[in-house]
Every structure is written in structure tokens, then in C-alpha cells.
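> Below are the sequence and a predicted model; questions follow.
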Amino acid sequence: MTSANQTPRPGRTPMTRRRMLQGTLAAAAGTGALSACSTGAVGSGDVTEIDYWLWDALQLPAYSAAIDRFMEQNPDIRVRITQMGWDDYWTKLTASFVAEAGPDAFTDHLARFPEFVSLGVISPLDGLGDLDSIPGDRFQNGLQDLWTGQDGKRYGIPKDYDTIAVLYDQTMLEEEGLTPEDLANLEWNPDDGGTWEQMLARLTIDSNGKRGDQDGFDPTSVQRYGLGTEGSIDYVGQSSWSSFAFGTGWRFTDEATWGTRFQYDDERFVRTIDWYFGMVDKGFFPPYGTFGDSSPKQAQLQSGSAALVMDGSWMITTYNNAEGIELGIAPLPAGPEGTPMSMFNGLGDSISAQSDKKAEAARLIGFLASDEAQQIIGERAPFFPATDTGTRAAIQSYADQSLDVTPFTDRVKNGETGLYPLVENSASIASIMQPAFDQIWMRRISGADFAAYNERVNALFS
């Protein structure tokens, strides 16, 4: 990466790090107490106990099985797993860093990783055990780059990845006289929305039974929207607008990773965002506040208030288990550059800089990246593990449930992805950009107005 040649930041003293972490914690939502298993105490005899934290309850069975195998092969290490909900996880993790009582290893997210590196609370993995012998190309293309700092060092071992696809109820589709093939080859453009918008119009129905492509359709009184939405759309737009913007060739920043200039003023983004939120005026997309957090996308499919939704691969099991939905998965529409494009995100395993058991933690996360562990995880996973072995196992596991998940995995296989924005100042960027996305969704501003917000974001890097 070009940023690998940048001069490293001066080291921070422990007191400086503590003050910065305290400030970060004060800005975080909630102030939950540390869990009882965050101390990482050494066990009796020659057994060392290490703590491993993760937030996703759906991932817990798969990783528990893999970690059980690890402990069978490493009887000198006992791993204590702590799982907690998303909000509690980050609050308690940050608090544990302040208290210097964090886990030895933990699941990390790209939105937090740059800040953790800057604060010096996660350890470079170079030179730890056998981690140096794990080549970056054993993971899906580009994943290891996402976990490499500006200093060229690795701070995370990829554990999984996620992409976006179109989800629907097959019963609904049949009732509409459509087939999965009708959704398989749609295309999109920012001028008229292409065949994708035509499909959304057909699937949209107003309160009088008129479809979005029929005369007399009322866009202000919609019974079923062609496309559902989450309650809040943010500056990343992972499962909403980003797939369309990527399809124009647009990217978040001037560099693939560690960029310092955002591009919300780019004409390709402006046209995309005007089209995307312009679907509110046409009645194909819900107005701001229609559903809110109380009605997640799968509930919109269940209730029939949305015909299609775009969502992440981490949600497959949730949709597949939802009552009243016979799940179908379709690829994203192809954009102006000729292919579907999905955001490519992935979680990683990091090691706390405060841990005095880094060698044991390195053995654990190294094992989790092995073919043996990836096979175990993939067979049980409601997500896609980071390696080919794990991905194949997951695809087969879903196929055994009569579910074709390749609309998710084909994006990575075909190189049809855009990267999650790996930058510092993510919390500040979010606070600056959220009003812009709220306002355009409310139809109070246009895409051209994003230039002013873009200047404020870029000023964070000057």
C-alpha cells in the first residue's frame, strides 16, 4: 500500500493513551460495567487462561466448536469466550482498555480498527508466534490489506467477510407471476434506474391497488414498497446506497485504504445519491421514518410492506429462519460499469497491546485461520469464513438447506467489490455526515449539497 511508507506517528505515553481512551469512552453510548470474565487470570498448574471476546451470538456456536478443537490440541491453554451484544461489546471493550483489563484476543471491526491502532491499544502481529507464516493470500483477495496499518504491520488476522445481495420471499415472487431469473440480470443507472427501477415500480403497490408502473399510482399512499430499508442510513451505506455508487466507479476516498480525502463531492456520487433517495418521490422507496428501527428489513418482507430488500450476508440465517418467508437470494443489479458491485467488509481477530499472554493469543488466532478451523467454522457458520476452505464449507452448508448463497460469494469470486472505508476519524465522520443523509432522505437537500459536508470531513485530515 502507498500509505505504508508514511512516517509512523510518535509513540504515546501510557497516560496520554489513557486520557484519549477515557475521552473515547465518554463519547460512546452507554457505560456498562466490565464483565466478570475480562481479567484473563492465569489458571492453576501449567494451564494459561486467555480471554477471547466476540459480539455476534450467531457466530458463537461455530467459534466455540473451533476453540474446543484448539484446546484439545493445546492442553496448556484454556480459552474463556465472552459474547455480548453490539453496543455493550464496544462500550465494555473500550472501558477494559482504559482499565488495562481487556481481553487477550477479540473480534475487531474495520470501523474501530484505525482508532485502536492510533491509540496503541492493539498489538502488531508481526513476530508473534507463527503468525508471520500465514500469507495474506490464503484469505480472500484484499482482506489482509484491510487489516494492515499505515506502518505496514498487520493488526488483525481476517476471520470472515461479508457482501450484499437482494433478498425476497419466493412465495411473493410467484404470486407476482415472476421467477428468480427475472431478478437475476437486472441493470441500474442513475438516469432512469434501468430495469432495476422498472422491477421496483412493478412490485410497488399503493393503497388503491395500483402498481408503481400504472397510471393513477399514488406515491404518497403506498401499501407495499418495491424496496425496503433500514431505519437509519449512514455515511457508509453498506447495505443501501454504496452498491450503486460503487457501480459507477466511485470510491469513498482517494486511496483504497487509509485515504485522507473523501469524495462525496464526486459527480458520480452526487448522481447516485440523487437517484437513490429520489425513489422516495416516486413511491418506490419508503420516506424517512416510515419504519424505523422497530421494523427491520426481514419484518418488512414478513409483513408484505416491502417486496425486495438489500442486506448483508451476516443476516442470511435471520431471514432463513423468519416465519412466513421462503427465502430467495438474487444478485445486485449491474451498474453503469457493467457488473454488480457490493461493499466488501470483513472482521478480524486482534490482540490487545495490554495482554501479557500475546504468544498464547497468537496461537489461538493462528489456529482460527487454519484450514482445520475454517472447515469447522464454515460447516456451522451463518456467515462466510475468510479462506476458500471456510467459504466452500459455508456454501455447502447452506446448499444442504436448499439455499443458494452464491449471489453473495460471487461478488468476491468475480472481484466485483468496493472496500469498506478504512480511515481514521470514523466517529467524527459519522457525526458530520449523518445529518446530510437524514436531510436528503427527508428530501430537504440534494446530492450537490454534500460538497459542503465533504469539506468538513476532509478538514479532519488536514
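Structure received.
> drop to CA atoms for contacts and neighbour counts, all remaining ones
Fine.
> Spell out the residue ranges of the strands in the stretch 351-462 of the chain.
Using DSSP state E, counting those that start in this stretch, the strands found in the stretch 351-462 of the chain span residues 384-385, 417-419.
> Mind listing residues that contact the shortest one?
Surrounding strand 384-385, the residues in contact under the criterion CA atoms under 8 Å, 6 or more residues apart in numbering are Lys159, Asp160, Tyr161, Asp162, Ser313, Gln374, Ile377, Gly378, Gly390, Thr391, Ala394.
> and the comparison structure, right after this:
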Amino acid sequence: MSAVRINDARKKIAAVTGLAAAATTLAACSTVGASGATDGVVDYWLWDANQLPAYQACADAYQEETGNEVRISQYNFDDYWNKLTAALVAGAGPDVFTDHVGRYPEYVTRGALLDLNTLEATASIDHDEFHPGLAEMWEGPDGGWYGVPKDFDTVALFYDRNQLEEAGLTDEDMQNLTWNPQDGGTYEDVIARLTVDENGVRGDEEGFDPENVATYGIGTGGSGSYVGQTEWSQYAFSTGWHHTDETLWATEYQFDEPEVQDTLAWYFGLAEKGYMPPYDVVGTNSDVVGQVGSGMAAMVPNGSWLITSFAALEGVDLGIAPLPSGPVGHPVSMYNGLGDSINAETDNPELAAEWVAFLGSDTCQEIVGSYAVVFPARPAGTEAAIEAFGEQGIDVTPFTDLVDAGHTALYPLADHASTVDATMLPVMDGIYIGQRDVETLTEVNEQLNALYEND
């Protein structure tokens, strides 16, 4: 079947404008080559170096099975999106690429992706064979399907048992923590206990100096912009709040609601109390793995994609605990999943679709799971990952139990994501710094919703 092309000149201009806007916050890009799944060769891009060996193994298995070659290119995260955006604007780039649910809506509205329902190899994929909700994330407003699920991620607490022991706490103390936006619950009690100032006084002891902290009880990668995937979303979700009015393809944000504003006031208040690094410190050290590894932070909530990075830290006795239960009565984590999409400008869409279908198969996803880096989107792949992590002595159930119990909330999926991010990031940074109040979000929320009035 033929590829969907951007033939109308006005659409091409819109594509250039919209996609270029998505790249304004990224670094300058280098020249990219033309797309072309020809002569049995597929060009495939991904960004995670940790996953490259697993996907090379999938490519080798695919070539052995079909005789078709896959050329894989890996770029770091920022360069990846800059190069990809420039390539799609120019009608070039890879045939197939790793995509993100926060990015693909704008690519869909600009006509840059193929509808996988129109290609034989991908149209026959059963969406129910993936973990619940993952395939649906890639369904566009036009009824098209734009990404085959490759993995999922959730959030849990990484901590250093050495720091825990020094604070007089145990692994058991990290289980069944509770949280609320008023006083932080037993979760804040633990954060305070793990915090130590330069005189050795802990955050829950008299005389603690919040201006001179040696070890923060909790680390952070920053303000989290409008998503807060690993920073604050888990707390807001546990109040019953969600970013948007609809789960998929929303047109209204909900940052004007008291639940999220109270949550953010509590979260950024941790920095004022001295329990979390202030904005100026994070500005020079936003690497959460490094924060724990250096002893700067005793604990940090973060995503399952960093398990191997935390486990590799020298001098850290890694523990992983569930997120705290919030007012809804249980933990809630953001539930996100990457997918594989096909460039609308590929020269051989059917061959590209065959590779995408293989990427979404049990064969490839069990290979990926066996490398113990991420949790594949198919249950068989996830089981392979759990087993592989277990062989390394890593208990990953704080991540997987969330999915089994349905205690998850989807990544906010809506068009205009780049504009929303550009609007929200300085506001959220301002709240973190202490230059803005959380009530500012009520007015900003009106600006976000205005983006959708003429859609």
C-alpha cells in the first residue's frame, strides 16, 4: 500500500513550522540522510545507548529470519529529537524510529507518520496482546495507529541502604509509606530523617540548618515542567488528579485545580525546608543517579529505565521501594510506553512495517527483556525482564506491581505539547525557585486551554 505523503504546500509549511517549534529547545543538529527502506535494508533510530545491544540482537534475529538488514543509529536524547525533527521536516530521516507518546501527536497532525492500520504487517497486530493501555496510547484522533508498543515504564523509590542504616531506618520502614499534601505523611518523616546538615544534624532534629545541607533526603531532576513524570506527578495522581480532562487527545488542562496546586506547594516546599536540593543546586547537578551515587541525596523517585544505572553505582547498596500511598488509598505512578513509528517518507513502507511488527513480537521483546534494561510491552517480554533482573539480585516488583494492580495514570497525551512545555517550564521553575506562587497556574491553565480553541 502507498505511503501517506504531505503533498499540499500549505501542509508542508505547517509541518515545517510546527515541527521546528518542537525542536526549539534542543541543541543544533547536523545533516541527516534520506530515508529509504530499499534492497532489504531498513534504517532504524533509537536514543538509549543501554538498549542498543538488545535491539542489535533483535536486528540480527530479524535478518536471520528474513534476510533483511536493519541499520541502527543511536543518538543521545536531545540530539535524537533535534535530528529527527529536522529530518522529518526535510522529508528524510530513518524508515523506522523509536517514538515517545509526548512527541508523536504533533507528528501525526503534521502528517509525518504512517498509519500502521494501512500496512499489512502491522494492521494484523492484536492490540490486546500488549499490557493494557499501551496500544491505545498510539491511537490518533483520526482512528489511525501510529506506534507499536515496545516497552513501558513506571516510577518507584531508589535509595541507598547505607544512608538508611545511618538514619536508623530499615527496608521495612520504606514499605507502606503514606503521603498527603498537608504534612507529607510518613513519607515526609522519612525524607526529613534521611536529610543531614553539614553539622550532622538531621532534618527531624532540633538545630537542623536547611541552608547548609550535606545530604538531602530526596533528590530531584528539576521542576518537571508540565509533566512531572518522576518529580511530582505520582503525588498529584494519588489525590485523584490528572493533567488533562481526557485520557487521550485532551483539549483541557487542569492545573487550576486545588489538588495539583496543593501538591506542588508541598513538593517545592521540600526545598525550602532543606530536604530537597534547591533550584540552583539542581541546575548544576540534575543527574539523579549521580546525586545518589555521590551521597548528595539518600533517595530519589525515578523511572524503571534507570534501574541498571542505579544498580551500577559503586559504594551504594541499592534498595527499591514502592511509592507512598496517597489520599486515594494506594500509590499511583505515571504509566508511559515508547513505541516504534514509521516515517511517512519511507521508500518502502511494507518492509518498514515488517520490521516494526517484528519489534513488537514476542521473539524480539523476549530478547529485549533478557538484557534486563527495560520492561517490554508484551507480558512474555516483561517476564523475561523480571527474571533477568532477579538473576542480578534486583527486585523490580515495586515497578511491575503498579501495572498488575492498575495503579497507574497515563502520560498526558495532547497536541501542542511543545508549546505547552515552553509555556509551563519557566513557570514551574519559578515556583521551584520561589519567585512564583502555585496560584499562578490558574492563569497559565487558561493560556494552555486557549491553544485548543481553534483546533
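Cool, got the structure. As the structure is a computational prediction, the values presented were derived from the model and not from experiment.
> could the contacts of strand 384-385 of the first structure go into CSV alongside distance to Ile233 of the first structure?
Listed next are the contacts of strand 384-385 of the first structure as CSV, based on distance: CA to CA, whole Å:
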residue, distance to Ile233 of the first structure
Lys159, 26
Asp160, 24
Tyr161, 21
Asp162, 18
Ser313, 18
Gln374, 33
Ile377, 31
Gly378, 30
Gly390, 31
Thr391, 29
Ala394, 29
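> Matching Arg271 of the first structure against the second structure, which residue comes up?
Aligned counterpart of Arg271 of the first structure in the second structure: Asp262 (TM-score structural alignment).
> OK, contacts around that match?
Taking CA under 8 Å, 6+ apart, one finds Pro181, Gln182, Val438 in contact with Asp262 of the second structure.
> one step back: possible to save the strands of the stretch 351-462 of the first structure as a markdown table with mean neighbour count?
What follows is the strands of the stretch 351-462 of the first structure, written out as a markdown table (neighbours: other CA atoms under 10 Å):
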| stretch | mean neighbour count |
| --- | --- |
| strand 384-385 | 28 |
| strand 417-419 | 22 |
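> Nearest to Ile77 of the first structure, out of these?
strand 384-385 (23.8 Å; CA to CA).
> In the first structure, which residue range corresponds to stretch 113-121 of the second structure?
Going by TM-score structural alignment: stretch 113-121 of the second structure matches residues 122-130.
> residue in the second structure matching Pro331 of the first structure?
With TM-score structural alignment as the criterion, Pro331 of the first structure pairs with Pro322.
> list the contacts for Gly221 of the second structure?
Glu231, Val282, Ser286, Asp287, Val288.
> returning to that earlier point: kindly state which of the strands of the stretch 351-462 of the first structure is positioned closest to Asp215 of the first structure.
strand 417-419 (37.9 Å).
> who does the closest one touch, helix- and strand-wise?
Helices and strands touching strand 417-419 of the first structure, by 3 or more CA pairs under 8 Å, 6 or more residues apart in numbering; DSSP states H and E, are strand 342-344.
> Kindly recompute the last result at 10 Å.
Applying 3 or more CA pairs under 10 Å, 6 or more residues apart in numbering; DSSP states H and E, one finds that strand 417-419 of the first structure contacts helix 242-246, strand 342-344, helix 406-413.
> Translate Gly216 of the first structure into the numbering of the second structure.
Going residue by residue (TM-score structural alignment), Gly216 of the first structure aligns to Gly207.
> Identify the residues contacting its match.
Residues near Gly207 of the second structure by CA atoms under 10 Å, 6 or more residues apart in numbering: Asp197, Asn199, Val201.
> Helices of the stretch 351-462 of the first structure, residue ranges please.
Listed in chain order, the helices of the stretch 351-462 of the first structure (DSSP state H, counting those that start in this stretch) span 358-368, 371-380, 388-399, 406-413, 426-441, 450-459.
> Which residue range of the second structure does the first one align onto?
Using TM-score structural alignment, helix 358-368 of the first structure lines up with residues 349-359 of the second structure.
> How about the last one?
Helix 450-459 of the first structure corresponds to residues 441-450 of the second structure when matched by TM-score structural alignment.
> what's the matching stretch in contact with?
Taking contacts as CA under 10 Å, 6+ apart, the residues outside stretch 441-450 of the second structure that touch it are 244, 250-258, 260-261, 416-417, 419-421, 423-424, 427-428, 431.
> are any of these buried, and which?
Among the contacts of stretch 441-450 of the second structure, those buried by neighbour count (16 or more other CA atoms under 10 Å) are 244, 250-257, 260-261, 416-417, 420-421, 423-424, 427-428, 431.
> The match of helix 450-459 of the first structure vs the first structure - mean distance after superposition?
Aligned to the first structure and superposed, stretch 441-450 of the second structure gives a mean residue distance of 0.6 Å (mean CA distance after the TM-score superposition for the first structure).
> And for stretch 417-424 of the second structure?
Looks like 0.8 Å for stretch 417-424 of the second structure (mean CA distance after the TM-score superposition for the first structure).
> could you measure the closest residue in space to Asp266 of the first structure that isn't next to it in sequence against Ala373 of the first structure, distance?
Closest residue to Asp266 of the first structure apart from its sequence neighbours, by CA to CA, 6 or more residues apart in numbering: Trp250 at 7.7 Å. Going from Trp250 of the first structure to Ala373 of the first structure by CA to CA, to the nearest Å gives 36 Å.
> now Leu93 of the first structure
Where Ala373 of the first structure is concerned, Leu93 of the first structure sits at a distance of 25 Å (CA to CA).
> Could you do Leu332 of the first structure as well?
31 Å.
> between these two, which one's more packed in?
Ranked by neighbour count (other CA atoms under 10 Å), Leu332 of the first structure and Ala373 place Leu332 first, with 27 against 23.
> The more buried one looks like it's in a helix, true?
No - Leu332 of the first structure: not assigned to a helix; according to DSSP: H, G, I helix; E, B strand; the rest coil it is coil.
> my guess is it meets Pro340, correct?
Yes - assessed by CA atoms under 10 Å, Leu332 of the first structure is found in contact with Pro340 at 5.4 Å.
> Overlap in contacts, the two.
Ala165, Asn185, Leu186, Glu187, Trp188, Ser243, Phe244, Pro407, Arg411.
> In JSON lines, list those along with neighbour count and distance to Gly228 of the first structure.
Below are these laid out as JSON lines (neighbours: other CA atoms under 10 Å; distance: CA to CA, whole Å):
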{"residue": "Ala165", "neighbour count": "26", "distance to Gly228 of the first structure": "13"}
{"residue": "Asn185", "neighbour count": "16", "distance to Gly228 of the first structure": "20"}
{"residue": "Leu186", "neighbour count": "20", "distance to Gly228 of the first structure": "17"}
{"residue": "Glu187", "neighbour count": "20", "distance to Gly228 of the first structure": "18"}
{"residue": "Trp188", "neighbour count": "24", "distance to Gly228 of the first structure": "17"}
{"residue": "Ser243", "neighbour count": "29", "distance to Gly228 of the first structure": "15"}
{"residue": "Phe244", "neighbour count": "29", "distance to Gly228 of the first structure": "15"}
{"residue": "Pro407", "neighbour count": "20", "distance to Gly228 of the first structure": "19"}
{"residue": "Arg411", "neighbour count": "24", "distance to Gly228 of the first structure": "22"}
